[in-house]
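[1] quick one: sequence and predicted model below, then my questions.
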Amino acid sequence: MNSQPTSAASQCSTAFHWKVTLLCLLTFPVLMALGFWQLDRAEQKRAREAALDAVRTQPPATLPGTDLAAIEEQRRLLLQGHYLTGRNWLLDNRQRDGQVGYEVITPFELSDGRILLVNRGWVAAG
């Protein structure tokens, strides 16, 4: 007597394993590529943070007196001029620590007549 099963359940089981194997073989390279992409993004973020730390250690740039286009992002500034009071803008729907509020933006006129917009901070909505 032959004791090897030749039933439909055995054929279905073999077909099922073949499909799972194919799915894994197709999915694995995609997941590997996503993993390397994440590692690349982490390295980009570390490089950006190092560049920002280097800029933050520099002394403040003085305005007027420095070309605005030459100033790096996150560089501290020493401004000479005055705020244009009564012309504040409130940016609505800003959140901090789960609380809704506003960002306060005020124009600042430099002593040479140029105007900059300064973010003066956040206030809670009342």
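    Structure's in. What do you need?
[2] CA only for contacts and neighbour counts going forward, please
    Fine.
[3] from Ala33, how far off is the residue most central in space within the chain?
    With distances taken as CA atoms, centre = their mean, Lys45 lies nearest the centre of the chain, 9.1 Å away. Counting by CA to CA, to the nearest Å, the separation of Lys45 from Ala33 is 18 Å.
[4] against that first model, consider the following:
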Amino acid sequence: MAEAARPPRRGRALVAGAALLVALVLLLSLGTWQVKRLHWKEALLVQMTERRAMPPATLGEIEAMAARGEDIEYRPLRVEGVFENDRERHFFATWQGRSGYNIYTPLQLADGRHLFVNRGFVPFDRKEPETREEGRLAGERTVVGLARARLAEKPSSLVPDNDLAKNIFYWKDLDAMALSTGIDAGRLVPLFIDADDTPNPGGLPIGGVTPLDLPNNHLQYAVTWYGLALALVAVSGAYLWRRKR
């Protein structure tokens, strides 16, 4: 009875052939996707290099670009204003192998609006402002850095939720930042600026922390997927050749 219940040899061969075809298509699709990602990443790196070489724009020019639907990421920007140091927000970050926080401080502009500035990195034990009093800049300041667009939503479900009570953020939720600081959301500039590496008094925060050396491993991933597809074809061909012999 058990022998009779087995599917015919031809049926088993069709099932195996279909599974082989699905696996081959999947591997080729993954390889092709990585090739597309490679072209995208290379274009992004070129774009970042070109933009960083541009002279700093004014905030008005950056806002006009954003209003036209243009990409403002990594465009040099110069702004003037007064830091509201008592409203700084702390974002979990790593810098050169160390863990700590990036300090985002609202800069009050001449028109009364606020722009959050990523002033840079501080180690875990320097989170509290009292431990780095020298770096809390007072008076009118000029900030030069790179424009960064706001995020529409949390980038991934794997990213933890922001802890407003402890002032620990994991992603740039501009509305939450406004709520936790008491700043009117309508008076916030809807973008950020990452300050350059101009040294701060006392050495903290450490500026110039924008990730610019983005990893680009898509070529080796593509070679891996295509290599697996080739290996699958070779193994299957060898098996069929041996069966025929």
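    Sure thing, it's come through. Bear in mind that the values here come from a model prediction, so they are computed numbers and not experimental data.
[5] only the buried residues of the helix or strand harbouring Val104 of the first structure, if you could.
    Element membership for Val104 of the first structure (DSSP states H and E) is strand 99-110. Buried positions in strand 99-110 of the first structure, judged by neighbour count with 16 or more other CA atoms under 10 Å: Gly101, Tyr102, Glu103, Val104, Ile105, Thr106, Pro107, Phe108, Glu109, Leu110.
[6] could those go into CSV alongside distance to His82 of the first structure?
    Shown next, in CSV, are the buried residues of strand 99-110 of the first structure (distance: CA to CA, whole Å):
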residue, distance to His82 of the first structure
Gly101, 26
Tyr102, 22
Glu103, 20
Val104, 16
Ile105, 14
Thr106, 10
Pro107, 9
Phe108, 6
Glu109, 6
Leu110, 7
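[7] those residues: which two are farthest apart?
    Gly101 and Leu110 (28.4 Å; CA to CA).
[8] ok, average deviation of the helix or strand following the strand holding Val104 of the first structure from the second structure?
    Note on strand 99-110 of the first structure: by DSSP H and E, the next helix or strand toward the C-terminus is strand 115-124. Comparison of strand 115-124 of the first structure with the second structure after fitting gives an average deviation of 0.5 Å (mean CA distance after the TM-score superposition for the first structure).
[9] so where is strand 115-124 of the first structure in the second structure?
    Taking TM-score structural alignment as the measure, the second structure aligns residues 114-123 with strand 115-124 of the first structure.
[10] ditto for stretch 38-52 of the first structure
    Under the criterion TM-score structural alignment, stretch 38-52 of the first structure matches residues 34-48.
[11] mind listing what's buried along that stretch?
    For stretch 34-48 of the second structure, burial by neighbour count (16+ other CA under 10 Å) applies to Gln34, Val35, Arg37, Leu38, Lys41, Leu45, Met48.
[12] circling back to that earlier point, tell me how far the residue nearest to the centre of the first structure lies from Gln38 of the first structure.
    11 Å.
[13] just to revisit the earlier point, and the strand holding Val104 of the first structure, how far from the second structure on average?
    Strand 99-110 of the first structure sits 1.1 Å off on average (mean CA distance after the TM-score superposition for the first structure).
[14] what does that strand contact?
    Identification of contacts with strand 99-110 of the first structure by CA atoms under 8 Å, 6 or more residues apart in numbering yields 63-64, 79-85, 87-95, 115-126.
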